[in-house]
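J.: fold the following, please.
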Amino acid sequence: MTAPIETLPVVVIGAGPAGLAAAAHLVDRGLEPLVLEAGPAAGSAVREWAHVRLFSTWGEVVDPAAEKLLAPTGWVKPDAAAYPSGGDWAERYLQPLADVLGGRVRYGATVTGVSRTGRDRIVDADRDAQPFVIHYTAADGSEARVLARAVIDASGTWSTPSPAGGSGLPALGEKNAADRITYRIPDLKNPAVRARYAGKRTAVIGSGASAFTALAHLAELAREESGTHAVWILRRGISGSTFGGGAADQLPARGALGLAAKAAVDDGHADAVTGFRTDAVERDTDGRLVLVGEDGRRLDPVDEVIVLTGLRPDLTFLDELRLGLDERLQAPTALAPLIDPNQHSCGTVYPHGVGELSHPERDAYLVGMKSYGRAPTFLAMTGYEQVRSIAAHLAGDREAAERVELTLPETGVCGGAGLFDEPAAASAGESGGGCCATPATLTIGTPATVSGGC
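T.: Sure thing, here's the model as predicted:
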C-alpha cells in the first residue's frame, strides 16, 4: 500500500549548487529532501571545471539556508569578497553541505525517468493525487525507484553542450573530428593539456563568457609558448557590446574577462572571424581541421577546436511529465519571456520563483541552470532564490513563496534590442554575447588574473 503522499520526500535531482540549496531550504521548512546525484561526490559537474575561477564572489555563491545549516558544524565561510574556483566551490562549500545533509544525498544515482505512479502523461484521472515515481540506476548498476511528493530537477545543463554547427545540429564531420574538438575550457595548467595547445593554432567558437575565458587562457599560453595562436569564430559581428560591460559591469570580474578577451585580439594572439556559421569540419592532408562556413568560406587549417556555443537541457528522462516549455528556449513558459536573449536586456531579468517555474504537472519544477533552458544569462543567486520560493510553496507559505528576497547585479551597459546584434544568434544555439552572457555562475576569472570561464 502506498504511503500518504504528504509523508513522502521531495526528490531533488542533482547535488550541485541549486540542488543542495533546495535541500537546505526544504530542511529549513521541515520537509524531507532526497537528493539523487549521478556523480560520486557533491558538485560533480562543478568539479569538471575545477580550474575555472568564478566571476561571482563567495558572498554571492553561498545560499543563506545552506549557511544556516552549516554554521553549527563549525564551518567557516570563506572571505565574502574573494573569488573561488570551481574546485574551491565544490570542496569548501558544496561537499560540506552535502555531508551535513548526510543520508539525504544518494550518490551514483542516475535518474532515468520520472512519472506519476500508475499514470503516463496521457492519463488525466486523479493525476495530481498520485505521487511521483523516480526511476534511477544505482552506483552498482542495479535499477531502483523511489516515490516522491514533489520533484525538483536541478540537474543542470553541463552534460549537454551545444555543437559547433550553426544550425544547432552538429556540423558535418564534427563527430568524426572528436579527437581534435573539446566542448570545455581546457585546463592549461595541466601539463598534458598544455602540450595539446602549446605551439598550436586553435579555433575558439562562441561569443560568451566561456569563449572569453578560453581566449584569455590561450593568449597567456601564447606569451609563453611561441607558435600558439587562436582563431576566434563568431556567428555575429563585433560591436561595442561584444566584449561585455567592462568597467561598467557590477560584477567586476565578469567585465574584466571581456577586457582580457579584447586584449587577446588587440595584442595579436587571436584573430577574429565574424559572421561565420560552421557548416562542416574537414581534415586536410596533414590531419588538421578545416572549418567550412554556411557561406562557403573555408578557414585556414587549425590543430584544435574549442566549441563554446552554449548548453542545453536534457529533457529525455522527463518525457512522461506534462511540462510547459517555451518552444525556443526550452525554459518554463512563464519564465521564457523574461530571459529571451532575442529581446532581453540584462537589467530586465528580475528574480522569480514558483509562479514562473510551475508547470501543468503540479509540483514538478526545473530549477537552476536547467530552468533557463538554452538561455545564457543564469547566475547562482537566481537559482537560490528559485528554490527558496519553491520550498516555501511546498511548505504552504504562500506569502513567502511570492515574496522577492533578492536583488541581482546589473551590467550597466545593456540596452537597445537586446544582447545580440543579430537575434538569430540566439536561436542558432550560440552562447550569448553582450554583457550578461554566462553559461551559469560557473564562469569567469578574478579581476586581476582573469583566470576562469566555463
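J.: please count neighbours and contacts with C-alpha atoms only from this point.
T.: Fine.
J.: got the contact list for stretch 153-164?
T.: If you take C-alpha atoms under 8 Å, 6 or more residues apart in numbering as the criterion, stretch 153-164 is touched by 12-16, 18-19, 45, 168-171, 174, 183, 205, 278, 307-314, 364-370, 373, 429-430.
J.: mind doing that once more with 7 Å?
T.: For stretch 153-164, the external contacting residues (C-alpha atoms under 7 Å, 6 or more residues apart in numbering) are 12-14, 18-19, 45, 168-171, 183, 278, 307, 309-314, 365-370, 429.
J.: in helices, which of those residues appear?
T.: Members of those lying in helices (criterion: DSSP state H): Ala18, Gly19, Ala45.
J.: next up, the contacts around Val231.
T.: Thr202, Ala203, Val204, Ala270, Asp271, Ala272.
J.: alongside the first, I'd like the structure of this one:
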Amino acid sequence: MSAYMTDDLPVVVIGAGPVGLAAAAHLLERGLEPLVLEAGDQPASAVRAWGHVRLFSPWEYDVDDAAVRLLEQTGWESPDRTALPTGAELAERYLAPLAATPQLAGRIRTGTRVVAVSRAGVDKTRTVGREGRAYVVRTVVHGRVQDLTARAVIDASGTWGQRNPLGAAGLPAIGEEQAGDWLVGPLPDVLGRDRARFAGEHTLVIGMGHSAANTLLALVELQGSAPGTQISWAIRGRSPARLYGGGDSDGLPARGLLGSTLKAAVRAGHVELHREVTLTEVAPTGDGRLRVTGTGRDGAAVDLQVDALAAATGFRPDLDVLREVRLSLDPGVEAPTQLAPLIDPDFHSCGTVPPHGHRELTHPDEGFYLVGMKSYGRAPTFLLATGYEQVRSIAAALAGDLEAADRVQLRLPSTGVCSTDLGAREAAETAGVGFPTGSAHGRSAEAEPASCCGPAPQPVPVGTSAAD
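T.: Here you go, the predicted structure:
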C-alpha cells in the first residue's frame, strides 16, 4: 500500500482507558474507523489498578457524551450522577460495558503494547514527502512484533506506571533502583489486600498530591485497629497548603474534605510531617528496614528507618515510544507547546483551564495527538471531562468538520483549591497561623495524576479529623 493512501486506514487509539474509549466513540460517530490498542489484558487496566480508590469527581464529570449514546443503545442505565464512584465501579459500571458494546468490542485489541510510532517509509529526519504519509504503529503481542498502519494516531496511554523518581533534580535517589522491596505504589490498598504490608509498621509517604493524601488517610484509619502503625510524610515544598485546599469552598466536596481531613490528622499528631525535604539516599539496614536520608527544613538532617515507602511523587509521560514522531512539546512541562502555558504548575496550582481541543494539541506531524493525562505531560492538573472534550474536538477535526472541532466547550466544577491568594495561604500555613479558606475561588481542572480524576478520602476514625 502506498504511504499516501490513508483513507481506508483506521485511526489508532493507544490505550483503552476512559479517554481512549471516548475517543473511539467519537470517531465512530464521525464515520471514522477506530482501532484501540490496550497493553493490559482487559480494557481500563490502569483504572482497575486503583480500583479501591473513590474518585472525588461525581459520575456527572466521569462519563463522556458519545460513550453514553453508545451505551444507551444497549439499555444501559446511568448511575446516580451525583454519586462518587470508585475506580472499580468506574471500570465495571461504565468502561467494561462501553468496551463490550457491539460497535467497540471488535475494535479493541488487548494485550497489545505499543513500543514505537513513526511515519511510513521515513524516519524523523526526513522532511520532503513526509506530509500525508500513514503512521506505522509497532506493537508487541505475546512477544511477537507486529507493525500496524494508521491514518492518524491518538495517544491516550496516560502516565500510570511512569513514576517520577524520589530524588532531587528529577533524578533517582542514590540506591533507589535497589529499594524495590520497600517501595509501594502511589495508591496501595492499605485497608484491603495490602493491609498486612502496613499494619504495625512505619510507612513513609513522599509526595503532595491527592495520591499521597489518600494513602495517608488510609494509614490513619489503620492506626485505629493496628497499634504500632507509624506514619511519616515528606514533602519538597515549604507548606502543604496546596493539598489542604479550599475546604468547603471546593466545587468538588470530596476533594475539599480530603485536604481538610489530612490537615486535621497532621495537627492531631497522627502523621509526622517533614517539610522542604530533599531526599538523597535510600539503603537497606541490617534488620530488614529501609534507611531514608536527606535534608529538611533549614538544612536539618532527615534520617528515617521505615518498613515501607509510598512513592506518591507524581508521573511523567513515556516519550520514548514517540522518538520518531515530530512533536512540539514544552521543554519544561512536556505538554504540547500551545497547551503548556495553560497548565504549567509553576503558575497554576489548578488555575483556570480554558476549553481546548485539536488546535492546542497539534504537532508538526499532522494527525498525531497526545490526549488525556499524557497531554498534560508532567502537570498534575487534569479531569476526565477535559480529556473527553479533547477527543470530541479531535474526532471532528479528523472528519474535516473544523467548525465543530473549534467549538470547544468545557464545564468544570468551581473549586477553592485554585486560589488567587494561594501564596498568602502557604505563607500563613508555614508560619502556623490561620487563613480564611472561604476567600479562595476560581475554576479548576485539577485532579489526581494517577487516576485522572482524583481519589476521595477514605473514612477516618472518629476523633482523628475535623472538617477538611
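J.: quick check: TM-score for this pair?
T.: The TM-score (TM-score structural alignment, normalised by the length of structure 1) is 0.92; 437 aligned residues with a C-alpha RMSD of 2.1 Å.
J.: for the contacts of Val231 of structure 1, which one is nearest Ala50 of structure 1?
T.: Using C-alpha to C-alpha, Val204 is the member of the contacts of Val231 of structure 1 that sits closest to Ala50 of structure 1, with 20.3 Å.
J.: element containing that closest one?
T.: strand 201-205 (DSSP states H and E).
J.: repeat that for Ser115 of structure 1.
T.: Using DSSP H and E, Ser115 of structure 1 falls in strand 110-116.
J.: using the three-state scheme, assign Glu177 of structure 2.
T.: With DSSP: H, G, I helix; E, B strand; the rest coil as the basis, the three-state label of Glu177 of structure 2 is helix.
J.: that older thread, list the contacts of the next helix-or-strand element following the strand holding Val204 of structure 1.
T.: The element immediately downstream of strand 201-205 of structure 1 (helix or strand, assigned by DSSP H and E) is helix 209-224. The set of residues that contact helix 209-224 of structure 1 without belonging to it, under C-alpha under 7 Å, 6+ apart, is 185, 198, 204, 228-230, 257-258, 260-261, 264, 269, 308, 437-438, 443-444, 452-454.
J.: just give me how far helix 209-224 of structure 1 sits from the chain centre.
T.: 20 Å (C-alpha atoms, centre = their mean, to the nearest Å).
J.: so how far does it sit from its counterpart in structure 2?
T.: Superposing on structure 2 and averaging over aligned pairs (mean C-alpha distance after the TM-score superposition for structure 1), helix 209-224 of structure 1 comes out at 0.6 Å.
J.: check the mean deviation of the following helix or strand past that helix from structure 2.
T.: Under the assignment DSSP H and E, the closest C-terminal helix or strand after helix 209-224 of structure 1 is strand 229-233. Comparing strand 229-233 of structure 1 with its match in structure 2 after superposition yields a mean distance of 0.8 Å (mean C-alpha distance after the TM-score superposition for structure 1).
J.: the inter-axis angle of strand 229-233 of structure 1 versus strand 201-205?
T.: Strand 229-233 of structure 1 and strand 201-205 are oriented at 20 degrees to each other (axes from the mean of the first three to the mean of the last three C-alpha atoms, to 10 degrees).
J.: so strand 229-233 of structure 1 aligns onto which residues of structure 2?
T.: Under TM-score structural alignment, strand 229-233 of structure 1 corresponds to residues 230-234 of structure 2.
J.: what is the neighbour count of Gly39 of structure 1?
T.: When counting by other C-alpha atoms under 10 Å, one arrives at 17 neighbours for Gly39 of structure 1.
J.: residues contacting it?
T.: Taking C-alpha under 7 Å, 6+ apart as the criterion, Gly39 of structure 1 is in contact with Tyr107, Gly108.
J.: measure it to Val105 of structure 1 for me?
T.: Using C-alpha to C-alpha, to the nearest Å, one gets 11 Å for the distance from Gly39 of structure 1 to Val105 of structure 1.
J.: between the ones in helices among the contacts of stretch 153-164 of structure 1, which is nearest Thr377 of structure 1?
T.: Nearest to Thr377 of structure 1 out of these is Ala18 (C-alpha to C-alpha; 15.4 Å).
J.: just checking, the closest one touches Thr382?
T.: No. The pair Ala18 of structure 1 and Thr382 fails to qualify as a contact (C-alpha atoms under 7 Å) at a distance of 9.2 Å.
J.: between those two, which one's more packed in?
T.: Using other C-alpha under 10 Å as the criterion, Ala18 of structure 1 and Thr382 rank with Ala18 on top: 31 against 23.
J.: buried stuff in stretch 399-415 of structure 1?
T.: Under the neighbour-count criterion of 16 or more other C-alpha atoms under 10 Å, stretch 399-415 of structure 1 has Ala400, Ala401, Glu402, Val404, Glu410, Thr411, Val413, Cys414, Gly415 buried.
J.: and what of stretch 20-38 of structure 1?
T.: Applying a neighbour-count criterion of 16+ other C-alpha under 10 Å, the buried positions in stretch 20-38 of structure 1 are 20-29, 31-38.
J.: what of stretch 268-283 of structure 2?
T.: 270-283.
J.: if you look at those residues, which of them are in strands?
T.: Among the buried residues of stretch 268-283 of structure 2, the members falling in strands are Glu272, Leu273, His274, Thr278, Leu279, Thr280, Glu281, Val282, Ala283 (criterion: DSSP state E).
J.: need the contact list for Pro360 of structure 1.
T.: Counting by C-alpha under 7 Å, 6+ apart, Pro360 of structure 1 touches Arg322, Leu323, Gly324.
J.: mind checking the SS state of the second one?
T.: Remark: Leu323 of structure 1 carries the secondary structure label coil [criterion: three-state DSSP].
J.: identify the residue of structure 2 aligned to it.
T.: Looking across to structure 2 (by TM-score structural alignment), Leu323 of structure 1 lines up with Leu327.
J.: what's the spacing between the alignment partner in structure 2 of Ala364 of structure 1 and Ala395 of structure 2?
T.: Taking TM-score structural alignment as the alignment basis, one finds that Ala364 of structure 1 is matched in structure 2 by Phe368. With the distance defined as C-alpha to C-alpha, Phe368 of structure 2 ends up 12 Å from Ala395 of structure 2.
J.: neighbour-wise, which of those two wins?
T.: Neighbour comparison, Phe368 of structure 2 and Ala395: the larger count goes to Ala395, with 29 against 23 (by other C-alpha under 10 Å).
J.: residues contacting the closest residue to the match of Ala364 of structure 1 other than its chain neighbours?
T.: Beyond its immediate neighbours in the sequence, the residue positioned closest to Phe368 of structure 2 (C-alpha to C-alpha, 6 or more residues apart in numbering) is Val153, lying 4.9 Å away. Val153 of structure 2 makes contact with Val11, Val12, Val13, Gly367, Phe368, Tyr369 under the criterion C-alpha under 7 Å, 6+ apart.
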